[in-house]
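# model this:
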Amino acid sequence: MAYPPLQGEGDRSPQASGGGGVPRTLRPEVARARSLRRSMTLPEVMLWQRLRGQPGGIRFRRQHPIGTYIADFYCARARLVVEVDGHIHAGASARMHDRGRDQFMRENGFRVVRVSAADVLRDVEAVAASIVAQAARPLHHQPSADGPPPRTGED
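As a prediction, this is how the structure comes out:
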């Protein structure tokens, strides 16, 4: 007769479906982002439906953590953060929080685009096209081939 292994004993071979060990803990921002993905607002859902298919070959992420903040949408290639502002952003404390957030993003090399939730509801196609166009623009000006040569020390 075979008995089950005692506590702490048993097969130590790798298993396909996990095993023991310490449960994985997430950074608070990641856990919050995952939660926000499950509870997106209607304008966010509508915009995500347009941006998720990599329009123009540009990949977007939704509810992406950046520092202690979570961007509604983010394009890594363009370092572009897109925020959908609904009625919740109209209050004085929310505007102050948004200014601090935008400053953090700019200081860390991100461009921030804010779009109104009303504009998304009114014409989601135009808003999505505008966002894709901004993501397609390079962050830095690339001089044309027939323009003046770069200054000494610049390539």
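
# rest of the way, CA atoms for contacts and neighbours
Noted.

# just the helices in the chain please.
With DSSP state H, the ranges of helices along the chain come out as 28-38, 42-51, 92-107, 117-122, 124-136.

# just put these in a markdown table and tack on distance to Y74 and mean neighbour count.
Converted to a markdown table, those look like this (distance: least, C-alpha to C-alpha, whole Å; neighbours: other C-alpha atoms under 10 Å):
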| stretch | distance to Y74 | mean neighbour count |
| --- | --- | --- |
| helix 28-38 | 12 | 15 |
| helix 42-51 | 10 | 18 |
| helix 92-107 | 12 | 14 |
| helix 117-122 | 17 | 16 |
| helix 124-136 | 10 | 17 |
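
# mind checking which of those is nearest R79?
Closest approach to R79 among the helices of the chain is made by helix 124-136 (8.1 Å; C-alpha to C-alpha).

# packing partners for that closest one?
Applying 3 or more C-alpha pairs under 8 Å, 6 or more residues apart in numbering; DSSP states H and E, we find helix 124-136 packed against helix 42-51.

# which residues are in contact with the helix it packs on?
By C-alpha atoms under 8 Å, 6 or more residues apart in numbering, the residues outside helix 42-51 that reach it are 59-60, 62, 72, 84, 117-118, 120-121, 124-125, 127-128.

# could you also give me the structure for this second sequence? I'd like to compare it with the first:
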Amino acid sequence: MSIKNPRKTLQQRRKLRQDMTEAEEILWEALRRKTLGVRVKRQYGVGPYILDFYIPKVKLAIEVDGKIHLKKVVQEKDLNRDVFLTRNGIEVIRFKNEEVLNNLENVVSKLHRMVKRKLQL
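A predicted model of the protein is given here:
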């Protein structure tokens, strides 16, 4: 049984693609045409979780976090999610909405370096 894109999250993933946050939309526009040299998927399911963005070729999850992620209960959920993903060989990188909105070039540059490093491994 595959843990990737489980059928039970299909409707939720579709809804999330339609209702992306402003920061997610901006980052998606920057990444969608193989800007990083690899294909990026959005609202991708892994196990019980839906990742904001995922790069299958290098097993990298990209999360764009709003202010709700400052709450302790959400941080605990994020930690559990990150542990699950790490155990399944997926590295997670998180950016705050403000980083994407105010410094997109730096975010894309950091992602480009990570992808390049992971491709060389």
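
# which of the helices of the first structure sits closest to A76 of the first structure?
helix 124-136 (9.2 Å).

# average offset between that closest one and the second structure?
Helix 124-136 of the first structure differs from its equivalent in the second structure by a mean of 1.5 Å after superposition (mean C-alpha distance after the TM-score superposition for the first structure).

# which residue range of the second structure does that helix align onto?
Under TM-score structural alignment, helix 124-136 of the first structure corresponds to residues 104-116 of the second structure.

# same check, this time on stretch 102-110 of the first structure
Using TM-score structural alignment, stretch 102-110 of the first structure corresponds to residues 82-90 of the second structure.

# distance from the chain centre to the matching stretch, please.
How far stretch 82-90 of the second structure lies from its chain's middle: 13 Å, per C-alpha atoms, centre = their mean, to the nearest Å.

# please tell me how far A30 of the second structure sits from V73 of the second structure.
In this view, A30 of the second structure and V73 of the second structure are 31 Å apart by C-alpha to C-alpha, to the nearest Å.

# mind listing what R52 of the first structure touches?
Here R52 of the first structure is in contact with R59, F60, R61 (criterion: C-alpha under 8 Å, 6+ apart).

# so what's the second one up against?
Read it as F60 of the first structure. L51, R52, Q54, F73, Y74, C75, A76.

# the first structure: which residue goes with Y49 of the second structure?
Match for Y49 of the second structure (TM-score structural alignment): Y69.

# shouldn't its match be in contact with G100?
No. When contacts are counted by C-alpha atoms under 8 Å, Y69 of the first structure is not listed as touching G100 (10.4 Å).

# so how far is V58 of the second structure from Q120 of the second structure?
Using C-alpha to C-alpha, Q120 of the second structure is found at 10 Å from V58 of the second structure.

# of those two, give the one with the bigger neighbour count.
Each of Q120 of the second structure and V58 has its neighbours counted (other C-alpha atoms under 10 Å); V58 has more, 20 against 7.

# from H140 of the first structure, how far off is the counterpart of that one in the first structure?
When the first structure is aligned by TM-score structural alignment, V58 of the second structure is paired with A78. According to C-alpha to C-alpha, A78 of the first structure stands 10 Å off from H140 of the first structure.

# same check, this time on G67 of the first structure
23 Å.

# how close does the residue nearest to R42 of the second structure when sequence neighbours are not counted get to K72 of the second structure?
Once flanking residues are discounted, R42 of the second structure sits nearest to F53: 4.3 Å by C-alpha to C-alpha, 6 or more residues apart in numbering. Per C-alpha to C-alpha, F53 of the second structure is found 23 Å from K72 of the second structure.
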